[in-house]
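Peer 1: Quick one: sequence plus predicted model below, questions after.
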Amino acid sequence: MNRMTDMAEKRWAFEDFTVGRTIDLPVKHVTAAEIVDFASQFDAQPMHMDEEAGKASILGGLAASGWHTCAMFMRMMCDAFLLDSTSQGAPGVDYVRWKKPVIAGDTLSGTSTVTAARVSAKRPNLGFVTVEHRIFNQKGETVCELANTGMFLLRNPGVAA
């Protein structure tokens, strides 16, 4: 996909994030090597570093750190729409819930559903979009839920209400 530099030509602008819209996230296969690599840098707990320690834990196998799950989700969201959008960042994350462990060999997929959208009162060219995200494993089980508000430039300031 061509990543244009002109914000006005991005595919996803504020107006595209209508309440109720659901965006499918791309599939992500999780490998043991990447779990260990992430954990060795950021969360070196035994269940994230060693298969046997993971099996001995309540997680049941070599498990991705919850923060690794969030990082993988972020990449999935970037590839689905964020990198081809007028995104201006986010003021924060409302919540993150790790529902089930992500185990080496899992294949993740997900959805992002717009729950609210409003134009900024102070900056009429900027909108706030609240999105709830769900990440699933290959069994269809929810492994992570999170919600955040992102900031996006309007394609047509003054037209969107």
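Peer 2: On my side now, so go ahead.

Peer 1: When you work out contacts or count neighbours from here on, use the C-alpha atoms and nothing else.
Peer 2: Will do.

Peer 1: residue ranges for the strands of this protein, please.
Peer 2: Here the chain has its strands, by DSSP state E, at 22-29, 92-98, 107-119, 126-136, 142-153.

Peer 1: now the longest one against strand 142-153, angle please.
Peer 2: This points to strand 107-119. Angle, strand 107-119 to strand 142-153, by axes from the mean of the first three to the mean of the last three C-alpha atoms, to 10 degrees: 40 degrees.

Peer 1: coming back round to it: can you tell me which of the strands of the chain is packed in deepest?
Peer 2: Burial of the strands of the chain is given as mean neighbour count (mean count of other C-alpha atoms under 10 Å); strand 126-136 ranks first at a mean of 22.

Peer 1: thinking again about what came up before, just send the strands of the chain back as TSV, with distance to Glu15 too.
Peer 2: Converted to TSV, the strands of the chain look like this (distance: least, C-alpha to C-alpha, whole Å):
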stretch	distance to Glu15
strand 22-29	14
strand 92-98	21
strand 107-119	9
strand 126-136	9
strand 142-153	9
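
Peer 1: show me the residues around the closest residue to Ile103 other than its chain neighbours that make contact.
Peer 2: Spatial nearest neighbour of Ile103, excluding adjacent residues (C-alpha to C-alpha, 6 or more residues apart in numbering): Ala63 at 4.4 Å. Taking C-alpha atoms under 8 Å, 6 or more residues apart in numbering, we find Ala63 in contact with 35, 47-48, 54, 101-104.

Peer 1: Please compare the first structure with the one that follows:
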Amino acid sequence: MRGLYFEEFEIGQVFNHMLRRTITESDNMLFSNMTLNPQPLHIDRHFCETQTEWGQPLVNSLFTLGLMIGISVPDTTLGTTIANLGMSEVKFPHPLFHGDTVHVETEVKAKRESKSRPDAGIVEFEHRAYNQNDVLVATCRRQAFMRKRPGKEA
């Protein structure tokens, strides 16, 4: 299994990723604790049940972001990316809860040749994550510095 090279991406191409992941309380607690995030919205069930409109802990949004991009990697950038250049327009339109199952689609929004490296190009992806009810829970635009197929340098 490998990701795609720069020239294999087409603007408008959509990947419906087969990987799915059900989020557990342990996932959320471990991530929040590893990143030193003491936000009670993520780690304090009693607080959430008694003092929030949600009535339950929310999955840490940075975990959601990382999971969304991670799910996309096998179909898009596994072994063919040089680096992530940035992420923009990150949004979380609906909360994600323990027990929700995430699935992701990725659309190629733009691409261009690298101005500094003839062996690479930049691909802009839009990642969209949904819960098991197909409710949009996260979006992000990501710019990735991608390898060209060996021997295809300009």
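Peer 2: Nice, thanks for sending it over. Just so it is clear, the model here is predicted, and its values are computed rather than measured.

Peer 1: For the two chains, what TM-score is obtained?
Peer 2: TM-score for the superposed chains, counting by TM-score structural alignment, normalised by the length of the second structure: 0.88, backed by 149 aligned residues with a C-alpha RMSD of 1.6 Å.

Peer 1: what angle do the longest helix seen in the first structure and strand 142-153 make?
Peer 2: Using DSSP state H to define each element, the first structure has its longest helix at helix 66-80. Here helix 66-80 of the first structure runs at an angle of 50 degrees relative to strand 142-153 (the same axes, to 10 degrees).

Peer 1: other SSEs contacting helix 66-80 of the first structure?
Peer 2: Applying 3 or more C-alpha pairs under 8 Å, 6 or more residues apart in numbering; DSSP states H and E, one finds that helix 66-80 of the first structure contacts strand 22-29, helix 32-42.

Peer 1: mind putting these in TSV, distance to Ala71 of the first structure included?
Peer 2: Listed next are these as TSV, based on distance: least, C-alpha to C-alpha, whole Å:
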stretch	distance to Ala71 of the first structure
strand 22-29	12
helix 32-42	10
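
Peer 1: picking that back up, ok, which of the strands of the first structure comes nearest Ile58 of the first structure?
Peer 2: Smallest distance to Ile58 of the first structure across the strands of the first structure (C-alpha to C-alpha): 13.9 Å, for strand 92-98.

Peer 1: before we move on, the earlier item: preserved in the second structure, out of the contacts of Ala63 of the first structure?
Peer 2: Contacts conserved in the second structure for these, using both residues aligned by TM-score structural alignment, their matches' C-alpha atoms under 8 Å: 47-48, 101-104.

Peer 1: Looking at the second structure, name the residue matched to Ala117 of the first structure.
Peer 2: Structural alignment (TM-score structural alignment) places Ala117 of the first structure against Lys111 in the second structure.

Peer 1: Just give the nearest non-adjacent residue to its match, would you?
Peer 2: Val123 (4.3 Å).

Peer 1: Quick one: residues contacting the counterpart of that neighbour in the first structure.
Peer 2: With TM-score structural alignment defining the correspondence, Val123 of the second structure maps onto Val129 in the first structure. By C-alpha under 8 Å, 6+ apart, the residues touching Val129 of the first structure are 14, 17, 114-118, 149-152.

Peer 1: Same question for Lys55 of the first structure.
Peer 2: Lys55 of the first structure touches 47, 61-62, counting by C-alpha under 8 Å, 6+ apart.

Peer 1: wait, which of those is closest to Ile23 of the first structure?
Peer 2: Sorting the contacts of Lys55 of the first structure by how near they are to Ile23 of the first structure, with C-alpha to C-alpha, puts Leu62 at the top with 29.6 Å.

Peer 1: residues in contact with the closest one?
Peer 2: Per C-alpha under 8 Å, 6+ apart, neighbours of Leu62 of the first structure: 32, 35, 47-55, 103-104.

Peer 1: Sounds good, over and out.
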